[in-house]
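# following is a predicted model, sequence given first.
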Amino acid sequence: MKNTSKTSPKVLISGGGTGGHIYPAIAIADEIKRRLPDAQILFVGAEGRMEMEKVPKVGYPIKGLPISGFDRSDMKANLKFPFKLIKSLNLAKKIYKEFQPDLAVGTGGYASGPMLWIAGKNNVPYLLQEQNSFPGVTNKILKNKAAAICTAYEGITQFPQEKVHYTGNPIRGEIFQNLPSKAEAITVFGLDPEKPTILSVGGSQGSRAMNNAWLENLDEFVASGVQLIWQTGKLDYQKIKNLVGDKYPTIHVTEFIYNMKDAYAASDAIVSRAGAMAISELCIIGKPTILIPLPTAAEDHQTKNAEALVTQNAAILVKDAEAKQKLVKEVIALANNEDLKNKLALNIKQLGKPNATKEIVDILLNLL
């Protein structure tokens, strides 16, 4: 047995493919380093995916594996999958031998599969962090050898219940700590602090369905007297910016929002996709929310995430296919219904887990 130091453990963190897997991993790493500055942390991701760029940017080393996911739309592409898997497992063995980890963490996505599998084979205790209400394939494969599984939703029956800890998702603390007042925040967007304001966020790429729903009903929306902070994403930004221009002073169009703290503080209600990390932030912010799940998300997990809130009267769900007809009507109705706004805000806030990162790291370090 290795002589493990409790003040300077070696921790392997693996996961990626999307921001929903990467940002929780970084939040966990930051909390480990905050408590144990001498801890050594190594990330393992998938070559060519966003973690290979995002992780070094925040100061952690990362190694890439040639693994890729199973492509349901192109069966031919999957012929290479077995070879990539074998190559990734061999490389994971090499990384394990060189780094000799004391603990491992998997935050989901196919990137975490080979590395966590090798860690388990070598009796390294590992923790899985599942962001969604319906577990991904990789975490379902890795569940049996996991020492602990931290979930963001209660009642996930696909995992061995004796290993499950309902912690919530790890969120970057700076997003929800010391929020400015609406009056302060709204000046950033050049809008009127007296008017009801909606924040619409379609993810980093933007959401065409959401953008089209706003475009289709723009005049009806503007006539209602409600303001809009509209994050369009890259694809439609220029078209929307040209169209809105100075014609609609109650609409602020932006490709990407870097300071989510101001955006959350400036808004009275929020329209969002239903990714796990977005929902976790929304629960902590505690504003009335309309969710439009992305229907093409793996195993339709965004719909399941949204439904988990709807059953607790903590959000309104509008289907992607019905957004053009329903979104703006739902938004206007919500903006003018104080009782409904208060009820949704109260219920979503109760689902917030602001101490998730701390709890997950407590559980992880107890495995030493």
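That came in fine, so what should we check first? Residues are numbered from 1 along each chain as shown.

# going forward, measure contacts and count neighbours with C-alpha atoms only.
Fine.

# ok, the closest residue to residue 167 other than its chain neighbours - contacts?
The spatially closest residue to residue 167, leaving aside those adjacent along the chain, is residue 356, at 5.1 Å (CA to CA, 6 or more residues apart in numbering). Residue 356 makes contact with 167-171, according to CA atoms under 8 Å, 6 or more residues apart in numbering.

# cool, residue 271 as well?
For residue 271, the contacting residues are 198-201, 289-292, by CA under 8 Å, 6+ apart.

# mark which of the residues you listed are part of helices, please.
With DSSP state H as the criterion, helices contain none of the contacts of residue 271.

# spatially central residue for this protein, please.
residue 277 (2.4 Å; CA atoms, centre = their mean).

# return the member of the contacts of residue 271 nearest to residue 27.
residue 201 (21.8 Å; CA to CA).

# quick one: the closest one and residue 228 touch, right?
No - in this structure residue 201 lies outside contact range of residue 228 using CA atoms under 8 Å: 10.6 Å.

# second structure for comparison follows:
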Amino acid sequence: RLEAEVFPGNGFPFFAVEVRGLQRRLTLANLAVPWLVGRAKRRLVSRFRDAGVKASLCVGNYVTVPFGWAASSLGIPFFVHEQNAHAGLANRVAQRWATKTFVSFHDTRGLSDQVLTGNPVRAPFVEFNRQELRAEALTRYGLDSRVVTVGVYGGSLGAGAINEAVATMVAEWSGPSVQILHLVGSRNIDAVAEFAEKAGVARRTIGFEDRMELFFAASDLVIARAGGGVAEITATGTPSILVPGGFGSDGHQEANATALAEAGAAVVVQEQELATLAEIIGDLAADHEKRKTMVRAALAYARPGAAVTIAKKLMEAASD
């Protein structure tokens, strides 16, 4: 898993425990879950003692339950961080042991005793400045500074539906002048090549981008899923058209998208309504004042200093 490489690579010890979540259907596999949780809790208690842990944080995966249970049994301050507007099951269960719950959205559903911290973003987004990056970004992608740029990315899951809808749309485009910056994913670059040749608007298709701050700096508007990436959308103050994915079982992306739409920072388009993209993009591309209003709303929602805020609270708890 990624964390098994990232943490040791940055000088932090990595310790893994085996645990899995409940399946949302009747299955014999669920019978093993309580035993796995109990075993994981015992291993974590031993590890916490050996390491002299003073404070702890979990971010809502399966290990959160035994992790919080172990920390609580040792009197170690335990914090939960929820990235979505609707808390996942693990965080809802583990909050019983939590000193505080950190949330990314106002009035996150399913959690009590909330502290609004926002969702941590990577360093380039903490002090993001579109004006400083704009020229470099447009040059990188070969885009025209005089034309509205629509950035498109579907995330690591569920990019297919968005890619296909956008590819079809640009082949038939008859709206105002726009250019498309389409991050399709390395696996999908060949699949959309045929559509790119038929595009009725200028279109730059890329498979992978390791400097997403430049992608946002080039984009006047983005089309995206509504997962954890919305933190980067708000941190950059980018107007967005959000297409909630149905991943998971609690409607997390739907809740995230709704929260930003109610704040005035986004327009929500359901996957079955992707045929309306052209009209929505055309309206936003032609309405500069509307986009400016969405920029202000997104920035007002952003918490780019989330990582520092959370780290300070952990350090305070560890020193008490």
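Looks like it arrived, so ask away. Small disclaimer: the values here were computed from a predicted structure and weren't measured.

# can you give me the TM-score here?
Overlay of the two chains. TM-score (TM-score structural alignment, normalised by the length of structure 2): 0.90; 316 aligned residues with a CA RMSD of 2.3 Å.

# rewinding a little: any idea which of the contacts of residue 356 of structure 1 has the most stuff around it?
Within the contacts of residue 356 of structure 1, most neighbours by other CA atoms under 10 Å means residue 169, with 30 neighbours.

# for that one, which non-adjacent residue is spatially closest?
Leaving aside its sequence neighbours, residue 169 of structure 1 sits nearest to residue 152 (CA to CA, 6+ apart; 5.2 Å).

# just residue 40 of structure 1 next, same as before
residue 10 (4.7 Å).

# right, and the one you found touches residue 43 too?
No - using CA under 8 Å, residue 10 of structure 1 is not in contact with residue 43, being 11.0 Å away.

# overlap in contacts of those two?
In contact with both residue 10 of structure 1 and residue 43: no residue, using CA under 8 Å, 6+ apart.

# between those two, which is the more surrounded one?
The neighbour comparison of residue 10 of structure 1 against residue 43 (other CA under 10 Å) goes to residue 43, with 26 against 20.

# Provide the aligned range in structure 2 for the helix or strand encompassing that one.
Residue 43 of structure 1 belongs to strand 40-46 when assigned by DSSP states H and E. The alignment of strand 40-46 of structure 1 onto structure 2 (TM-score structural alignment) finds no residues at all.

# list the helices and strands that strand packs on?
Secondary-structure packing of strand 40-46 of structure 1 (3 or more CA pairs under 8 Å, 6 or more residues apart in numbering; DSSP states H and E): strand 10-14, helix 51-57, strand 62-65.

# which of these sits most buried?
Neighbour counts averaged per stretch over those are highest for strand 10-14, at a mean of 26; criterion: mean count of other CA atoms under 10 Å.

# what does it rub up against?
For strand 10-14 of structure 1, the surrounding residues in contact (CA under 8 Å, 6+ apart) are 25, 29, 39-45, 99-108, 111-112, 115-116.

# residue contacts, the counterpart of residue 220 of structure 2 in structure 1?
Matched across to structure 1, residue 220 of structure 2 falls on residue 268, judged by TM-score structural alignment. Contacts for residue 268 of structure 1 were tallied using CA under 8 Å, 6+ apart; they are 196-199, 287-288, 335.

# top of the residues you listed by number of neighbours, please.
For the contacts of residue 268 of structure 1, counting by other CA under 10 Å, the largest number of neighbours falls to residue 288: 28 neighbours.

# residue in structure 2 paired with that residue?
So, by TM-score structural alignment, residue 288 of structure 1 is matched to residue 239.

# related to what we said a few turns ago, just give me the closest of the contacts of residue 356 of structure 1 to residue 179 of structure 1.
residue 171 (14.9 Å).

# and the lengthiest helix in structure 1 against structure 2, how far off on average?
Longest helix in structure 1, counting residues (DSSP H): helix 81-99. Comparison of helix 81-99 of structure 1 with structure 2 after fitting gives an average deviation of 2.6 Å (mean CA distance after the TM-score superposition for structure 1).

# outside of stretch 30-50 of structure 2 itself, list whatever touches it.
Contact with stretch 30-50 of structure 2 is made by 17-23, 63, 65-67, 69-71, 73-74, as judged by CA under 8 Å, 6+ apart.

# show the buried residues in these.
Using 16 or more other CA atoms under 10 Å as the burial test, those include 19-22, 63, 65-67, 69-71 as buried.

# so of the residues you listed, which two are at opposite extremes in space?
Greatest spacing in those, by CA to CA: 22 and 71 (21.6 Å).

# ok, the alignment partner in structure 2 of residue 55 of structure 1 to residue 159 of structure 2 distance?
Counting by TM-score structural alignment, residue 55 of structure 1 corresponds to residue 7 in structure 2. Applying CA to CA, to the nearest Å, the value for residue 7 of structure 2 to residue 159 of structure 2 is 28 Å.

# assign the equivalent of residue 332 of structure 1 over in structure 2 to helix, strand or coil.
Mapped onto structure 2 by TM-score structural alignment, residue 332 of structure 1 lines up with residue 282. Recorded secondary structure, residue 282 of structure 2: helix (DSSP: H, G, I helix; E, B strand; the rest coil).

# ok, now which ones touch the residue nearest to residue 282 of structure 2 when sequence neighbours are not counted?
Spatial nearest neighbour of residue 282 of structure 2, chain neighbours left out: residue 175 (5.5 Å); criterion: CA to CA, 6+ apart. If you count contacts by CA under 8 Å, 6+ apart, residue 175 of structure 2 has them with 278-279, 282.

# is it possible to get a markdown table of these that adds neighbour count?
Putting the contacts of residue 175 of structure 2 into a markdown table (neighbours: other CA atoms under 10 Å) gives the following:
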| residue | neighbour count |
| --- | --- |
| 278 | 18 |
| 279 | 14 |
| 282 | 16 |
